[in-house]
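Asker: coordinates only, sequence not included:
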């Protein structure tokens, strides 16, 4: 039995399967966007374009921000535009990184493995924020990178009930759901195997109807 305080009303028009990842990945992205006051005129970058990152792009664009995807390769340019971003910055290109120095108000860092935060911090504008969301483990930080420009380092507290309800209403208003592949629950091992290979765009959702 589910206690009422842990349940959310699904707004009309939101596909339940596509909305399911909003309850985790979606609110993880939503909280730092709202905390940073992102809106029209803001410049937001998403480092990584996976299950977290693609929702970060959709939400930031719907809030009115100019959105850039930071990627190690240029191969995601088409997806970048389809999701609502206006630019793709290739982080292995030193010239592109140099031109983008001091550009972003907020960077949503969804990279899932250990990585150096300094190159991302250099892309922030005065009092900009780097929100580390994909790798919640111990990570070294060069504090001088924060001092130059009064930059901030943050993460996500996964929202809480008020912000989660706010996110669902916003998603319904703007027609935002996760890009998913719906699988019967019997295929959970195949889903794990494909996740290990990175073979998903951008979230698996399991249909439990086959458990009846």
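Answerer: Yep, it's here. What you see is a predicted model; the values in this text were computed from it and never measured. Residues are numbered from 1 along each chain as shown.
Asker: contacts, neighbours, all on C-alpha from now
Answerer: Will do.
Asker: could you measure from residue 95 over to residue 101?
Answerer: 10 Å (C-alpha to C-alpha, to the nearest Å).
Asker: likewise residue 211?
Answerer: If you go by C-alpha to C-alpha, the gap between residue 211 and residue 101 works out to 52 Å.
Asker: which one's more surrounded, these two?
Answerer: More crowded of residue 211 and residue 101, by other C-alpha atoms under 10 Å: residue 101, with 15 against 8.
Asker: mind listing the strands for this protein?
Answerer: Using DSSP state E, the strands of the chain run over residues 43-47, 66-71, 87-90, 104-109, 124-132, 152-154, 180-184, 203-207.
Asker: those into a markdown table, with extra columns for mean neighbour count and distance to residue 2?
Answerer: Shown next, in a markdown table, are the strands of the chain (neighbours: other C-alpha atoms under 10 Å; distance: least, C-alpha to C-alpha, whole Å):
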| stretch | mean neighbour count | distance to residue 2 |
| --- | --- | --- |
| strand 43-47 | 27 | 35 |
| strand 66-71 | 25 | 38 |
| strand 87-90 | 19 | 43 |
| strand 104-109 | 26 | 32 |
| strand 124-132 | 22 | 32 |
| strand 152-154 | 14 | 32 |
| strand 180-184 | 15 | 23 |
| strand 203-207 | 20 | 19 |
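Asker: let me have those strands in CSV, adding distance to residue 193 as columns.
Answerer: As requested, the strands of the chain are arranged in CSV below (distance: least, C-alpha to C-alpha, whole Å):
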stretch, distance to residue 193
strand 43-47, 24
strand 66-71, 24
strand 87-90, 28
strand 104-109, 25
strand 124-132, 26
strand 152-154, 32
strand 180-184, 13
strand 203-207, 12
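Asker: comparison target below:
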């Protein structure tokens, strides 16, 4: 029996809904239109008509099986903005017509220590990710993401979107936004701190906006001098070219915090050198080996840490912060039919700074 034909647990299959989506059936296949099945909403669920969905590099990794864990078909998309079309009887905080968002998670156990501390991203029993996770509600199924007409999500994983924001540019906040906001908040970045954001891309441009809004002296650290003007437009107080050995030496021991968004393995030692004693560099980009010389950490009690997304409570806090400070992502809009070309442009670094799909184009 195929995945689409598998019966929902304790529910008649005829009550599920067929919806239009875009996905890939193999690692070497383009994304194409397909039909997927969404479960009938339970009393704890929210049904959302998707209006915008961001394109994350993680979507590409999953589609192309770069992490060797993909289950096909893959329907990506975890930067979702849409309108509620129905709510279950136990849903009290949302109503039909509300503008909402869904990020990287759609469920977790809600009972482990991490979940109880509002850190569902570290669920000890395994969070249910928006796509390519085992679906709790449908037997022998995996979850499908936001490249689709609609989605059904547990009420605890739905987020309120401030109406003051440019809705289409909100979508990347649900991944790129919270990925950079969370470490800045966790390490208590405040007015007067000197913060370096390493790498100017989808993550880095959000890091600059957040650090600047928090009152930090914000420095864009990049290998590309041509990015200086744009970095300052985004809120950087200054730009440091990491290939300039003289400039890096002059900045030695001066940074309270570094947000490292470089997405591939690299030599971190030049960055460790510019941290103050007791300074911290947080990695949010590279999930592969990096080069570290222990002496640079030991001589100054410096730290390298890691961070992923935030929990639901913190993600809502981030959205509210964005509403207060009028922060959204810099986006380029695309139609669904252009998604395969957009993937190639993301891989080539040819986007400022996130693609967002207008989901009306799916129809």
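Answerer: Now that the structure is in, tell me what you want to look at. Given the structure is predicted, the values throughout are model-derived calculations rather than measurements.
Asker: rewinding a little: looking at the strands of the first structure, spot the one closest to residue 25 of the first structure.
Answerer: Nearest to residue 25 of the first structure among the strands of the first structure is strand 203-207; the distance by C-alpha to C-alpha comes to 9.4 Å.
Asker: ok now the closest one, how far from the chain's centre?
Answerer: 18 Å (C-alpha atoms, centre = their mean, to the nearest Å).
Asker: show residues contacting that strand.
Answerer: The contact list for strand 203-207 of the first structure (C-alpha atoms under 8 Å, 6 or more residues apart in numbering) reads 17, 20-21, 51, 178-185, 188, 191.
Asker: quick one: it aligns where in the second structure?
Answerer: With TM-score structural alignment applied, strand 203-207 of the first structure matches the range 354-358 in the second structure.
Asker: give me the mean deviation of the matching stretch from the first structure.
Answerer: Once fitted to the first structure, stretch 354-358 of the second structure is off its aligned match by 0.7 Å on average (mean C-alpha distance after the TM-score superposition for the first structure).
Asker: so where's the longest strand in the second structure?
Answerer: strand 45-55.
Asker: where in the first structure does that one align, residue-wise?
Answerer: Residues of the first structure matching strand 45-55 of the second structure: none, counting by TM-score structural alignment.
Asker: got the angle between that strand and strand 354-358?
Answerer: Relative orientation of strand 45-55 of the second structure versus strand 354-358 (axes from the mean of the first three to the mean of the last three C-alpha atoms, to 10 degrees): 130 degrees.
Asker: just the buried positions in strand 45-55 of the second structure, please.
Answerer: The neighbour-count check on strand 45-55 of the second structure (16 or more other C-alpha atoms under 10 Å) flags 45, 46, 47, 48, 49, 50, 51, 52, 53, 54, 55 as buried.
Asker: go through stretch 107-122 of the first structure and flag the buried ones.
Answerer: Buried positions in stretch 107-122 of the first structure, judged by neighbour count with 16+ other C-alpha under 10 Å: 107, 108, 109, 110, 111, 117, 120, 121, 122.
Asker: could you dump those residues to a markdown table with distance to residue 34 of the first structure?
Answerer: Supplementary listing: those in a markdown table, determined by distance: C-alpha to C-alpha, whole Å:
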| residue | distance to residue 34 of the first structure |
| --- | --- |
| 107 | 13 |
| 108 | 12 |
| 109 | 16 |
| 110 | 17 |
| 111 | 20 |
| 117 | 22 |
| 120 | 20 |
| 121 | 20 |
| 122 | 22 |
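Asker: from these, which single one is nearest residue 129 of the first structure?
Answerer: Once C-alpha to C-alpha is applied, the member of these that ends up nearest residue 129 of the first structure is residue 107, at 6.4 Å.
Asker: pretty sure that closest one sits against residue 130.
Answerer: Yes: checked against C-alpha atoms under 8 Å, the pair residue 107 of the first structure and residue 130 is within contact range at 4.9 Å.
Asker: list residues touching both of these two?
Answerer: 120, 124.
Asker: quick one: contacts for residue 162 of the first structure?
Answerer: Contacts of residue 162 of the first structure (C-alpha under 8 Å, 6+ apart): none.
Asker: next one: residue 183 of the first structure
Answerer: 204, 205, 206, 207.
Asker: and the gap between the counterpart of residue 98 of the first structure in the second structure and residue 256 of the second structure?
Answerer: In the second structure, the residue paired with residue 98 of the first structure is residue 249, using TM-score structural alignment. Counting by C-alpha to C-alpha, the gap from residue 249 of the second structure to residue 256 of the second structure is 16 Å.
Asker: for residue 211 of the second structure, same thing?
Answerer: 12 Å.
Asker: what sits in contact with each of these two?
Answerer: Contact criterion C-alpha under 8 Å, 6+ apart; residues shared by residue 211 of the second structure and residue 256: residue 195.
Asker: thinking again about what came up before, format the contacts of strand 203-207 of the first structure as TSV; extra columns: distance to residue 79 of the first structure.
Answerer: Converted to TSV, those look like this (distance: C-alpha to C-alpha, whole Å):
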residue	distance to residue 79 of the first structure
17	21
20	21
21	19
51	13
178	13
179	11
180	14
181	16
182	20
183	22
184	26
185	28
188	26
191	22
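Asker: burial count for residue 193 of the second structure?
Answerer: Residue 193 of the second structure has 17 neighbouring residues, counting by other C-alpha under 10 Å.
Asker: isn't it right next to residue 216, touching?
Answerer: Yes: between residue 193 of the second structure and residue 216 there is a contact at 4.9 Å, judged by C-alpha under 8 Å.
Asker: save the buried residues of strand 45-55 of the second structure as TSV, and put in distance to residue 156 of the second structure too.
Answerer: Formatted as TSV, the buried residues of strand 45-55 of the second structure follow (distance: C-alpha to C-alpha, whole Å):
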residue	distance to residue 156 of the second structure
45	9
46	9
47	13
48	14
49	17
50	18
51	20
52	21
53	20
54	21
55	23
